[in-house]
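Participant: Predicted coordinates and the sequence they were generated for:
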Amino acid sequence: MYGYYYFDPTYLLLVIGMVLSLLASAKVKSTFSVYSRVRSASGLTGADAARRILRMSGITDVTVVPISGSLTDHYDPGSKKLALSQDVYDKTSVAAIGVAAHECGHAIQHATNYVPLNLRSAIVPVANIGSTLSWPLFLAGLIFSIRPLLTVGIILFTFAVLFQLVTLPVEFNASSRALKMLGSSGMLGADEVKGARKVLTAAALTYVAALASSILQLLRLIILAGGRDRD
């Protein structure tokens, strides 16, 4: 009967992380929705703005392509393709131009060997392994009381947290580059740049929330492992 009524207080850490992520996701969607209805004075589409920024930066080997979905925009350094979603590629809104410019920021980082981007790329394999194997190993260690498995699980998940941490300066820097180029080039007016900044700031919050959620999960693992030691 005791086991039935037992409540694991560490679940609260997961709930907090989920709430933060949901709030951040709602914020970016609502902000993007607002500025996707504001047409830019320049009349440039997201793809136009992206190609112009790439040319201004002396980058000629990156292809701008459309991709399905909403807010699925990304830059692939392997294929050197800058993929823009259907809400960005051929749209003339302030939001579309802001997002397209942000992805150009990543292409510029890649072209200039931006250190945090290179570091993030270097830890992707171990971060993926950590995300995949950390919980199975940790749970096995918890169930069978094998301390080394608990430790390995925590270490592997730490790499996933490290990836989220390194992602922050990469994303913030890409947005900073984007806003500067949009303002200095005249592709967006001063008020329009403010709107683009709101969109990119909201997007950045999703990465902050992801990091906070990962840290809370790591804390939960440490607490559970400590509880097992006391048992």
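Facilitator: Looks like it came in fine.

Participant: C-alpha from now on. contacts and neighbour counts both.
Facilitator: Noted.

Participant: Tell me the helices and strands packed up against the helix ranked longest in the chain.
Facilitator: Criterion DSSP state H: the longest helix present in the chain is helix 190-230. The contact analysis (3 or more CA pairs under 8 Å, 6 or more residues apart in numbering; DSSP states H and E) places helix 190-230 against helix 11-35, helix 94-111, helix 115-144, helix 147-185.

Participant: which element is residue 82 on?
Facilitator: strand 81-84 (DSSP states H and E).

Participant: A further structure is provided below for comparison with the first:
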Amino acid sequence: MYFFNYVDPYYWMILVPAMLIALLAQLNVSSTFNRYARVGNRRGLTGAQAAQEVLRAHGVHGVRVERVAGKLTDHYDPRTNVIRLSQSVYDSASIASVGVAAHEAGHAVQYAQEYGPIRLRGAIIPVCNFSSQISILLIILGFALYSQPLFAVGVVLFAVAAFFQVITLPVEFDASRRAIRCLGDTQLLDQEELRGAKKVLGAAALTYVAALLVSIAQLLRFVLAFNSRRRD
């Protein structure tokens, strides 16, 4: 089946460039984080302390801050109301750690203030998980059997899963905006340190843009390949 091997021209023309961009975005966020992970902040504020300060500044209470294994595995879990920070962020007093921790605290603030996009994202997670699991199977079957209905349903479900990434963009940008504004307003970081934190969070945001680009490229590849086969 040429669609799923190297003969597929759309794989190389559309998907590979998007994947290379995503790889560059990942390398950039790792490089930027590592750069500012070596730069301490003047107050000696750790990531865990920064998260607590951001929560306190927004009047958000009852959110725990815990360590989690791994690198750049930091996240906020709304189900348990816990901010989980990786070891390199939780105890570190670097500019990078403060920025990342403040960003995750920004997500907790979003939930506390019932920020619309994050509520929508949470509501559609079950649908998107189902769509992502079954869409590729239907697309493969539709292509193999040359069944336009099967293929169409698969594409629609894949688009639904991609919609999750669309909703993720404003959520992530807003969390970073809240973090930087709070760090500046409370003077937890000075202006030079804020610039470093912005670079870290900006690099992280680009990975979400790149992931969306890959999904759009994959969707376009599916449609073009199916139409090409139909013409043949």
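Facilitator: Okay, I see it. Treat the numbers as computed from the prediction; the structure is a model and nothing was measured.

Participant: Quick one: average offset of the longest helix of structure 1 versus structure 2, please.
Facilitator: Helix 190-230 of structure 1 differs from its equivalent in structure 2 by a mean of 0.7 Å after superposition (mean CA distance after the TM-score superposition for structure 1).

Participant: swap in stretch 20-30 of structure 1?
Facilitator: Mean for stretch 20-30 of structure 1 is 0.4 Å (mean CA distance after the TM-score superposition for structure 1).

Participant: which residues in structure 1 does stretch 176-194 of structure 2 match up with?
Facilitator: Taken onto structure 1 by TM-score structural alignment, stretch 176-194 of structure 2 occupies residues 175-193 there.

Participant: residues in contact with the most centrally placed residue in structure 2?
Facilitator: Using CA atoms, centre = their mean, the residue of structure 2 that lies closest to the mean C-alpha position is residue 208, 4.4 Å off. Shown in contact with residue 208 of structure 2 (CA atoms under 8 Å, 6 or more residues apart in numbering): 165, 168-169.

Participant: If we use 7 Å, what do you get?
Facilitator: By CA atoms under 7 Å, 6 or more residues apart in numbering, residue 208 of structure 2 lies in contact with residue 169.

Participant: Translate it into the numbering of structure 1.
Facilitator: Aligning on TM-score structural alignment places residue 208 of structure 2 opposite residue 207 in structure 1.

Participant: now residue 121 of structure 2
Facilitator: Checking TM-score structural alignment: residue 121 of structure 2 goes with residue 120.

Participant: contacting residues around that match?
Facilitator: By CA under 7 Å, 6+ apart, the neighbours of residue 120 of structure 1 are 163, 166-167.

Participant: Run through who's touching the match of stretch 176-194 of structure 2.
Facilitator: 40, 42, 94, 101-102, 105, 197, 200.

Participant: Quick check: the gap between the match of residue 121 of structure 2 and residue 77 of structure 1.
Facilitator: From residue 120 of structure 1 across to residue 77 of structure 1, the span is 12 Å (CA to CA, to the nearest Å).

Participant: Are there residues contacting both of the two? Which ones?
Facilitator: Common neighbours of residue 120 of structure 1 and residue 77 (CA under 7 Å, 6+ apart) do not exist.
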